[in-house]
Every structure is written in C-alpha cells, then in structure tokens.
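Colleague: give the three-dimensional model of this entry:
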Amino acid sequence: MLDLAIIGGGPAGLSAGLYATRGGLKNVVMFEKGMPGGQITSSSEIENYPGVAQVMDGISFMTPWSEQCMRFGLKHEMVGVEQVSKNADGTFTIKLEGGKSEMAKAVIVCTGSAPKKAGFKGEEEFFGRGVSTCATCDGFFYKNKEVAVLGGGDTALEEALYLANICSKIYLIHRRDTFRAAPSTVEKVKKNEKIELITNASVDEVYGDASGVLGVKLKLQNGERDLKVPGIFTFVGLNVRNEILKQDDGSFLCEMEAGGQVSVNLKMQTNIAGLFAAGDLRKDAPKQVICAAGDGAVAALSALSYIENLH
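Modeller: Predicted structure coming up:
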C-alpha cells in the first residue's frame, strides 16, 4: 500500500511530492499520464515567480522541478487515474486506466484545470486546424501572418504579446472595453503597434475549408466584422478537472463548491479524512504557479501529519 498518492504532476503535485518525501514518507507515487510540469509548460513567458529573475518560457521554467522533486524518492507513474474512492477501513482506492488499481493511506488531488471552450460556431470543427489555446505550441505556424486572439485576462494579453514577436498583426478581441489583466501588461499591449484592440466584440463564427481556418466573423456593438485570418487563439478561462472525484452513483467523494472546485480549509484538507486538494482544483485558487506550489507544500505537510497520527 502506498503511504501517499499524488494525482497530477503540475506545480502543486510536484511540490507535494517534494515535501512529502523530504518529510520522511517512503512510498509516495505521483500519478501523471504525461510529462510533469502542468499547464504552465504551454506558457510563453513567466516573469513573476519570486527568485527567478530572468524571463523564461514554461517548459524551461518547469524542467528543473521534476529533477529536484524526484531527488528524495518520489516515484512517477505515467498512467491516467479514473477514480478515487474511500474504503471502509479508511484507506483509498485509486482506480487506474487499464483496469488496475492502487491502495493508499492518503491522497492529494491536484489535477488542475483545462482551457474553457469559447462556444462560437466552428470552434470544435477547426480545433487544431486554426483554433488553438496554446500560443507557444502553435504560434510558429503563423509566422509573418495575421491572427486573432480572444480574451481579456492576463493569459490572453501575454500570449498576444508573445505572438506579436512572430506574426505580422494581432487582432485582440474582448467582449468588454476594459481588461482584467495586470496594468503593466495592458500598457504593453496598448503600446505594441502590431496589436489592434477590438473591444465590446464577440466571435460569432470561425469558418474555413479542408485546409483550415480562413476567417473569423465578429459581432460588434454597431455591426459586424470579418477578419481574414488563418488562426485564432482563445483564452477565455479555465474549467477544473474534477472528474476523478465522481463516484459510481454520480455524487462527489468530498464537498464541492458550486463551480466544481473542491472545498478545502487552509490546510488543504477536504471534509474526508486523508483526502487533500491543491492548486487550481481547490476553491478560491488564484491560478498562479507560486500559489499552486504553496498549496502542494501545505497539502503534503497536512498529509504527513495525518499519516503519522494513523499509527
């Protein structure tokens, strides 16, 4: 039986693994189907992590985390988790893809979040063929071309600035006339000659043919506009990944918030003894790397205390 199962390999999961193993737990496994690093690995630049003075892309930033966090004995299982359930004896069953399962004394869930769909016509049809949620992944395909960016938060504006280094022009579309991003980022966007702001607007439809996207139709306050662009990048928020907490009867294993986030206290404890949640998945998460890392450390320390008290 595992002492601790950590589900998710982003900043929260890796930090939890580091603190749990360095704190003395011997049998700790982090379940992450892909490479560790989390959603931040698709970010084009990180400039606000304390102690890291140089601006870095997400992959370069996260690469040393795995090495450091595995140093004290954390194991990484590259397999997807389908469900977490609690047993009558207080232990947990982690149901894995392929029909296997593991038992654990305690579980930290840090499955994070995924980009929301914007909901316009053609979004699903052209996803991966001109509709993207990752500028660092796909920006290169639009070198010296015009593209659209949809969104008004930090991610949308930061990625628009990143794309401005590659593309000939960026149309930044936002449904309001004010932005939710940091003032310094808004100022940079407004000063960038390659970025045209289209505010109080929404995307009505993305259209194209077998080759991919050919244009984006917008609804404006005073009419319509048709942008002849081969690509659009959407950054309209995040949905938490809470599926593994769903039980066979459709209920959730622990208390949840109205938006699907896990209810936790300041120790990252859920209402189920031995079950902890950290990072984007937990209620009121600021969705910042430093906060997720802190959550993971707190959850691991709470799990250490919980497991010690079992004996």
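
Colleague: from here on, contacts and neighbour counts on C-alpha atoms
Modeller: OK.

Colleague: and the helices in the stretch 101-250 of the chain?
Modeller: Using DSSP state H, counting those that start in this stretch, the helices of the stretch 101-250 of the chain run over residues 135-138, 154-164, 183-191.

Colleague: relative to Ala292, which of those helices is closest?
Modeller: helix 154-164 (16.6 Å; CA to CA).

Colleague: sorry, back to before: so which of the helices of the stretch 101-250 of the chain comes closest to Val206?
Modeller: Minimum separation from Val206 across the helices of the stretch 101-250 of the chain (CA to CA) falls at helix 135-138, 17.3 Å.

Colleague: for that closest one, which helices and strands make contact with it?
Modeller: helix 154-164 (3 or more CA pairs under 8 Å, 6 or more residues apart in numbering; DSSP states H and E).

Colleague: what residues of the helix it packs on count as buried?
Modeller: Asp154, Thr155, Ala156, Leu157, Glu158, Glu159, Ala160, Leu161, Tyr162, Leu163, Ala164 (16 or more other CA atoms under 10 Å).

Colleague: ok, stretch 196-204 next?
Modeller: For stretch 196-204, the neighbour count (16+ other CA under 10 Å) marks Leu197, Ile198, Thr199, Ala201, Ser202, Val203, Asp204 as buried.

Colleague: run this one through as well so I can compare:
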Amino acid sequence: MTQQTFLYQPKISEVLKNMRKVMIGKEEAAMLSLVALLAKGHVLLEDVPGVGKTMLVKTLAKSLDCDFKRIQFTPDLLPSDVTGVSIYNPKSMEFEFRPGPILGNIVLADEINRTSPKTQSALLEGMEETSITVDGNTVPLSDPFFVMATQNPIEYEGTYPLPEAQLDRFLIKMKMGYPSEKQEMEMLSRTSNGHPIEGISAVLTRDELVDLQKEVLEVYVDRTVNRYIIDLVTGTRTHDGVYLGVSPRGSIALMKAAKAYAFIHDRDYVVPDDVQFMAPYVLSHRMILTSEARFEGQTADAIIDSLLSSTSIPVKRNISE
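Modeller: Model prediction:
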C-alpha cells in the first residue's frame, strides 16, 4: 500500500466507529456497506420495517462529506422525479435542466419495490452506466456515486419486485435482522436523551473517498484466487438446484468486493478468506433456483454454503503461472 493509503486507514476506522455509535450490533452491515462503497458498487437492503435500514444509510452519509439525496419511492413516482427534468425558461428562451436526486453522491432509494418498473429502470440505468438519459441527452453522474436501496420483503400488495436481471446491478444484498435483547436495551439507553446520529460528523471528504476507491483497484489478486472465484461461480451454474447460475458480472463483482474487504483490513492483497466471507452477499441474489429446489426448501444461501464447503481452496501461489 502507498503512504497515502496508510494515512487514510485511520479515517476508515473512524467511519466504522461512527456507524457503531448509531447502529448497535450491526458491525457486519456497516462493514459491508463500506465494502460496497469502496468497490464502487451498490447495496440492496431487504428487511422488515424498523430494524434500521434507513438509519444505516444516513449514518454512512453523515460520516462522509458528500452530497446526500433521498428518494422515497411510491407508486406514482415518475422517472423524471428521479433523473430530473428540463424546464423552459421564458427569460432566456431556453430549456434548463433541473437535476433530480440521482445526481447526488450518496443516494438512498427507500422502498424501491414500491414504484413502477419504468421508474425503477431510471435508477438502475444510472447504477449500471454511471449516467442517465434526459430528453435524449446523456448526463454523467457525480463521482463518487453510491446507491443504497431498501425494500420490505413481507408486503407484496402494491409492490413491484425487482427482476433478477435488475437485482444483478447490486454488488451486495444483505439483511439487518433484529437486535438481541442486550443490544436493544443499549439502543433504548442511547436514544433516551436524543439520537446518537446527531453527535457524529464527517471524517472523509469527497476527494479522499475517490482516492480510496482508486487505491482499492490496486489491491492484488493472485491467479489462484481468481481461479477459486471462477470455481465457485461455475458451481452455481452446474448445481442441480439452480435454474440460472451466476453470470460473469457476478465473478467480477465478487473479485471487487473481496479487494475492498481486504483493503479495509489493511491488506493490499486478497486471500481466499476474503472471497469466502463476501461470496454469500455477492452471489446469492444472482441465482434463480429450480421449482423443485424451492419446493424442497432449499435457499440460495444454503447452496452457496455448500459450494464453499466443497470447492477446493487455494493454499499457495502457483509461481509458474
């Protein structure tokens, strides 16, 4: 790692410390959010209401000196409400572009499955292309650009579930889960006289975040580790319980996530443990199970776990390659 990277490492720790102050018992979710941010990916948070999905995004955004935008998805939301719209100015006699919330650095897409597929596509285009199309013109998005979307898995009336092809746009899909009794007691104690988010401040500037994302790209991945990633992904394509396995985009996503995870842990190289930890969060939502497998109660997470147990782990670097 460069000298600049070592200067930034304490700031990464400060971001995680901020998130621990607010998100009690959610250290893993906080770390995964930071992994996706540094890997220039996006996160889909799927869980029941009230477990802290929105607060997680707000805390991350407040720890960064970046432009934070929130989009509350509703059935009547239009694509122009996301991307922006051109409005005619009678003084200049020209159309002026009024940017939408997607032009922010950190974007919270709250309850993304409550809006129509057409409006969802306006967001997903930006996530994939880092640009949007408005009135036939291409508008580049801000750098950095990070989307954290939330959805409620228990209410299906009036919702539009994301198709598998669109789920593939998210680097990581994760759940928050309920806190333990001890954690919930601590939560009540910390919020009795105000919310702890009010006491945190930004510790990373926009330019520093962009530099960190560039540093993550330089993390070394040995050919044997790449071979391990390919073996895991290939396993999803040949498994009897999987109708559609992980695409090559998933292989790239797992490599990027493993690099960011290694970087957060002060390493400039990826080890198989990094791949193993990130695999369930990166690969599970990119698979479609057969109807027989679903009937038998199999899940994508269980299949990934079985592949991690059965796939040979590289133990040393092959110098001849």
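
Colleague: please state their TM-score.
Modeller: The TM-score (TM-score structural alignment, normalised by the length of the first structure) is 0.24; 131 aligned residues with a CA RMSD of 6.6 Å.

Colleague: ok so, going back, rebuild the helices of the stretch 101-250 of the first structure as a markdown table, extending it with distance to Gly215 of the first structure.
Modeller: Output for these, formatted as a markdown table (distance: least, CA to CA, whole Å):
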| stretch | distance to Gly215 of the first structure |
| --- | --- |
| helix 135-138 | 17 |
| helix 154-164 | 18 |
| helix 183-191 | 23 |
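
Colleague: now the helix or strand containing Val298 of the first structure: buried residues?
Modeller: Secondary structure from DSSP states H and E places Val298 of the first structure in helix 289-308. Across helix 289-308 of the first structure, burial judged by 16+ other CA under 10 Å covers 289-304, 306.

Colleague: so which elements touch it?
Modeller: When contacts are defined as 3+ CA pairs under 8 Å, 6+ apart, helix 289-308 of the first structure packs onto helix 11-22, strand 101-109, strand 275-277.

Colleague: rerun at 10 Å
Modeller: strand 2-7, helix 11-22, strand 101-109, strand 275-277 (3 or more CA pairs under 10 Å, 6 or more residues apart in numbering; DSSP states H and E).

Colleague: which other helices and strands contact the longest one?
Modeller: Counting contacts by 3+ CA pairs under 10 Å, 6+ apart, helix 11-22 of the first structure is packed against strand 2-7, strand 28-31, helix 58-70, strand 75-77, strand 101-109, helix 289-308.

Colleague: which one of the ones you listed lies nearest to Val189 of the first structure?
Modeller: Val189 of the first structure lies closest to helix 58-70 among those, at 20.6 Å (CA to CA).

Colleague: I'd like to know which elements that closest one is packed against.
Modeller: Applying 3+ CA pairs under 10 Å, 6+ apart, one finds that helix 58-70 of the first structure contacts helix 11-22, strand 75-77.

Colleague: nearest to Trp65 of the first structure, out of those?
Modeller: That would be, of these and by CA to CA, helix 11-22, which comes in at 7.1 Å.

Colleague: CSV please, covering the buried residues of stretch 196-204 of the first structure and showing distance to Val107 of the first structure.
Modeller: Converted to CSV, these look like this (distance: CA to CA, whole Å):
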residue, distance to Val107 of the first structure
Leu197, 45
Ile198, 46
Thr199, 44
Ala201, 44
Ser202, 42
Val203, 41
Asp204, 43
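
Colleague: pull the most distant pair out of those residues.
Modeller: Leu197 and Asp204 (17.0 Å).

Colleague: flag every buried residue along the helix ranked longest in the second structure.
Modeller: Longest helix in the second structure, counting residues (DSSP state H): helix 3-22. Within helix 3-22 of the second structure, the residues that count as buried by 16+ other CA under 10 Å are 5, 8, 11-12, 14-22.

Colleague: excluding chain neighbours, what is closest to Ala293 of the first structure?
Modeller: Ala12 (4.6 Å; CA to CA, 6 or more residues apart in numbering).

Colleague: ok, that neighbour touching Phe276?
Modeller: No - Ala12 of the first structure sits out of contact with Phe276 when judged by CA atoms under 10 Å, with a separation of 11.5 Å.

Colleague: so what sits against both of the two?
Modeller: Ile6, Ile108, Val109, Cys110, Asp295, Gly296, Val298, Ala299, Ala300 (CA atoms under 10 Å, 6 or more residues apart in numbering).

Colleague: who are the packing partners of the one helix or strand Ala29 of the second structure maps to?
Modeller: Element membership for Ala29 of the second structure (DSSP H and E) is helix 27-38. Packing partners of helix 27-38 of the second structure (3+ CA pairs under 10 Å, 6+ apart): helix 3-22, strand 43-46, helix 53-62, strand 146-151, strand 172-174, helix 206-217, helix 248-264, helix 272-283.

Colleague: who does the longest one touch, helix- and strand-wise?
Modeller: Applying 3+ CA pairs under 10 Å, 6+ apart, one finds that helix 3-22 of the second structure contacts helix 27-38, helix 53-62, helix 181-190, strand 204-205, helix 206-217, helix 248-264.
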